[in-house]
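*Asks:* I'd like to go over a predicted model; first the sequence, then the structure.
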Amino acid sequence: MQPFLVTMRTTLLAVVSGLLLAGCQEQKQSPGAAAPPPPPQISVIAVQPQRVLLTTQLPGRSSAYRVAEIRPQVNGLIQKRMFVEGANVKAGDVLYQIDPASFQAALNNAEAALGRSEANLPAARSRAERYRELLVEKAVSQQDYDDAAAALKKAEADVQYWKAALETARINLAYTRITAPISGRIGRSSVTEGAIVTAYQPVALAIIQQLDPIYVDVPLSTTDLMRMKRSLKNGRLRGTGKTMEAVTLILDNGSSYAHEGTLQFRDVTVDPTTGSVIQRVVFPNPNGLLLPGMFVRAVMREGVAEKAILIPQQSISRDPKGHPVALVAGAGDTVERRMLTLDRAIDDQWLVSDGLAAGDRLIVEGIQKVRPGTVVAAVPYDDGEETKGTTPAAATAGTTN
């Protein structure tokens, strides 16, 4: 019985061994089933620094270059308004005529009084000189001479008094003709003929505004101001030259203003209610397109970044905490993960301030198919656009990350 069991075991082992050997040979005969899958294909771009002109788009409001509120300097009755509301006037043009009758009478009275004082002056002077000579000879008393000298001084003082009164009367008479102190466009009149006005009244008769050139006041937050100063100090931005003072304007309908403005000054006082400082820009306004009080957007130049890194926005993803992340094809075409610091959005690109270096191969397409450590097949990314030149790009400030 035992020899029979041994023979059966030997036979079964031989059959199993033959089947296993046949299976291995069959696998060797079908090489396609065991070949490893090819690496996923992704598109990359080589990171290259470029020269970029950075700008900030800020809201602003226009205001008149000069404003003159017209007020009377004497009391009286308005006889005539001598301008057309809304018209352009020149400095020196007569705007209102106040009834001059009483002021002309005051002038005539002062002239007559001055003439009377000047007529009395020679007699007083002769008497004082004669008494001085007689006093030496003891022909008159000292009191008589003192009285004559005092009368002379009084006559001279009367002449000076009436000269001043005459000049005041002339000034008041001239004030009855209310003239334009500046050239510009005059608004509506708050009074008509027949109105009684008072000197330096709180309500202006009219307002003249010079609109060419015109101011645009642009608030800048202290946070952005400090950021700009830090960037200029550490060399990330270069902001020298008159070109940095040039400002362009975007109107409320989205169109660009035809004329370029110049940054005149930046205020040194921070508004405690808004935490910002005012930047005043001067714009030419030959056609009167800009009016005081208009809301506009000013494109201010921050400086030039000589080695800025711009990457497509589609190459950026976010981690669970919202931090920007990018994938690059590293050594051996192995995917690496990079944490980025973004400065701002520029059209369809991000300006990267930290996390990438020149020469890095940034993955733009195929990000969903790979993860860090994956070996990939990298091909150049083709966005269908021609290669950009070396002209500085204009970068408008966006969200800082």
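*Replies:* Thanks, I have it. Residues are numbered from 1 along each chain as shown.

*Asks:* make it CA atoms for all contacts and neighbour counts henceforth
*Replies:* OK.

*Asks:* Let me see the ranges of the strands in the stretch 1-150 of the chain.
*Replies:* 41-46, 50-70, 76-81, 88-89, 94-98 (DSSP state E, counting those that start in this stretch).

*Asks:* OK, contacts around the residue nearest to residue 250 when sequence neighbours are not counted?
*Replies:* Leaving aside its sequence neighbours, residue 250 sits nearest to residue 256 (CA to CA, 6 or more residues apart in numbering; 4.6 Å). Taking CA atoms under 8 Å, 6 or more residues apart in numbering, we find residue 256 in contact with 248, 249, 250.

*Asks:* let's bring in a second model and compare:
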Amino acid sequence: MAVLTLGRVAVLAVIGAVGAGAGFHYTGRQVPWPLDRIPYGKLIPPYAEATQRPAQQGRQAAPQRPPVTIVTAKVERKPMPVRLDAIGTVQAISTVTVRSRVDTQITEVGFKDGGYVKKGDVLFRLDSRLVESLLRQAEANVARDKASLSSAESELRRAEELAKREFATDQRLDTARTQVATLKASIRGGEAFVDSLKVQLTYYTITAPVSGRIGVAGLKEGNIAKTGDNSTTLVTINQIDPIYVSFSLPQRHLPDIRAAMTSGTAVVLATQHGAPKGVEGKIAVIDNMVDATTGTIQMRAIFDNPEETLWPGALCQVRVTLRVDPEALTVPREAVQNGQNGTFVFVIEDGTARARPVTVDRTIDDRVVLSSGLKGDETVVIDGQLLLTDGARTVERNRGGQKPPGNLTSQRGSAG
């Protein structure tokens, strides 16, 4: 164990006294005599000076943030359409299901499956021999009754002449008159039966009730056609020129749609999926009730379809243009950013980026139509927003044909 000698105690006392003086100096208190003779200030700065100096040195040493490389575009006022997009289904104007009205055998099919038929074209011929024979018999009966009527009328005239001379009894005259009336009624009944058979005879030649695209025959030549709702369908015809496209739109657009229909500015463009071009038409029907489940309303647009661009049952993209705003305020779609406070754009003022809140009305292709937030003469940032903050310095990429410095980057994104 070390033994404390007088010399060691003296050394420790001196070290303690010097350390106490250093503590007084560092904390800013007065150093007592005789320790105030020691030049502490050259070795240890006071606490306040020691804490302020690194902060000042840090501020002086912090490099200034370089400008952000950006790409800009001008705000434009230009004509922009007010349009709505939806998915629609092509529907035939008229779909006719052809069935037989008599039970008989098919003797002829007069069309090609999938072909185009015109109204009145013969589709099927049925075996009509029985009804034709009944028709001839009925016509013969009418002819017989007419001959009998001619004889009865002659007999009536003779009876009337004899009655005037009082050579014929009243009974004979009444009998002659009754015979004539009976034959006339029989003739009328026979003629009605002939007309009925003629109508029935038309059932044996089935013609196209509408013009359109015909389907595949359900029964071919030689089969027995049956009547009734449960009978086999002979064929189906779809009238496809003109043609409908059915689609739904949100109910909030209904007032604008009706106003456009009244003014005649509403135009509908339907493009079938896979088709190289669309077909223009107009709104023909608006349903009389809003679907409470979906909040949409059903509509039908009508199109001339001579080239059969639209096909029944196909899906298509529907674009309804209600009107064109001549002075719409527009910016590129890339300029609009989303932040915590809503949509905004960065506007460049004297090389400095300023965040401006904007209200988006609609998006048309690659342009966004704004309803408020800009005047129309500003320059907005379309690339480099991720590195921007409000008040940041900027430099535009390739301005004046010069490339930006190599240490500057350009990124797209959004900032709140």
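*Replies:* The structure has been received and is ready for your questions. Since the structure is predicted, the reported quantities are computational estimates derived from the model, not experimental observations.

*Asks:* Let me see the TM-score of these two.
*Replies:* For this chain pair, the superposition-based TM-score is 0.69 by TM-score structural alignment, normalised by the length of the first structure; 341 aligned residues with a CA RMSD of 4.0 Å.

*Asks:* Burial-wise, tell me which of the strands of the stretch 1-150 of the first structure comes out on top.
*Replies:* Neighbour counts (mean count of other CA atoms under 10 Å) averaged over each of those peak at strand 94-98, with a mean of 21.

*Asks:* re earlier: now, of the contacts of residue 256 of the first structure, which are buried?
*Replies:* 248, 249, 250 (16 or more other CA atoms under 10 Å).

*Asks:* my read is the second one is in a strand, agree?
*Replies:* Right, the one you point to is residue 249 of the first structure. Yes: assessed by DSSP: H, G, I helix; E, B strand; the rest coil, residue 249 of the first structure belongs to a strand.

*Asks:* What distance do you get for it to residue 330 of the first structure?
*Replies:* Relative to residue 330 of the first structure, residue 249 of the first structure is positioned 44 Å away (criterion: CA to CA, to the nearest Å).

*Asks:* What is the equivalent residue in the second structure for the residue nearest to residue 250 of the first structure?
*Replies:* Correspondence of residue 256 of the first structure to the second structure, assessed by TM-score structural alignment: residue 276.

*Asks:* three-state assignment of its match?
*Replies:* coil.

*Asks:* same check, this time on residue 160 of the first structure
*Replies:* helix.

*Asks:* what's the neighbour count on the equivalent of it over in the second structure?
*Replies:* The alignment partner of residue 160 of the first structure in the second structure, by TM-score structural alignment, is residue 188. Neighbours of residue 188 of the second structure under the rule other CA atoms under 10 Å: 14.

*Asks:* if I look at residue 188 of the second structure, how far off is residue 146 of the second structure?
*Replies:* Shown here: residue 188 of the second structure relative to residue 146 of the second structure, a distance of 10 Å by CA to CA.

*Asks:* before we move on, what about residue 360 of the second structure?
*Replies:* From residue 360 of the second structure over to residue 146 of the second structure (counting by CA to CA), the distance is 88 Å.

*Asks:* So what's the residue count around residue 3 of the first structure?
*Replies:* 7.

*Asks:* where does it sit relative to residue 17 of the first structure, distance-wise?
*Replies:* Distance from residue 3 of the first structure to residue 17 of the first structure, by CA to CA: 21 Å.

*Asks:* what do you get for residue 158 of the first structure?
*Replies:* Counting by CA to CA, the gap from residue 158 of the first structure to residue 17 of the first structure is 148 Å.

*Asks:* can you check residue 371 of the first structure too?
*Replies:* Counting by CA to CA, the gap from residue 371 of the first structure to residue 17 of the first structure is 43 Å.

*Asks:* just residue 372 of the first structure next, same as before
*Replies:* Where residue 17 of the first structure is concerned, residue 372 of the first structure sits at a distance of 44 Å (CA to CA).

*Asks:* can you check residue 321 of the first structure too?
*Replies:* Relative to residue 17 of the first structure, residue 321 of the first structure is positioned 58 Å away (criterion: CA to CA).

*Asks:* who's more crowded, the two?
*Replies:* When neighbours are counted by other CA under 10 Å, residue 321 of the first structure and residue 17 differ, and residue 17 comes out ahead with 12 against 6.

*Asks:* Can you give me the buried ones in stretch 318-327 of the second structure?
*Replies:* For stretch 318-327 of the second structure, the neighbour count (16+ other CA under 10 Å) marks 318, 319, 320, 321, 322, 323 as buried.

*Asks:* Over to stretch 157-164 of the first structure?
*Replies:* 158, 159, 161, 162, 163.
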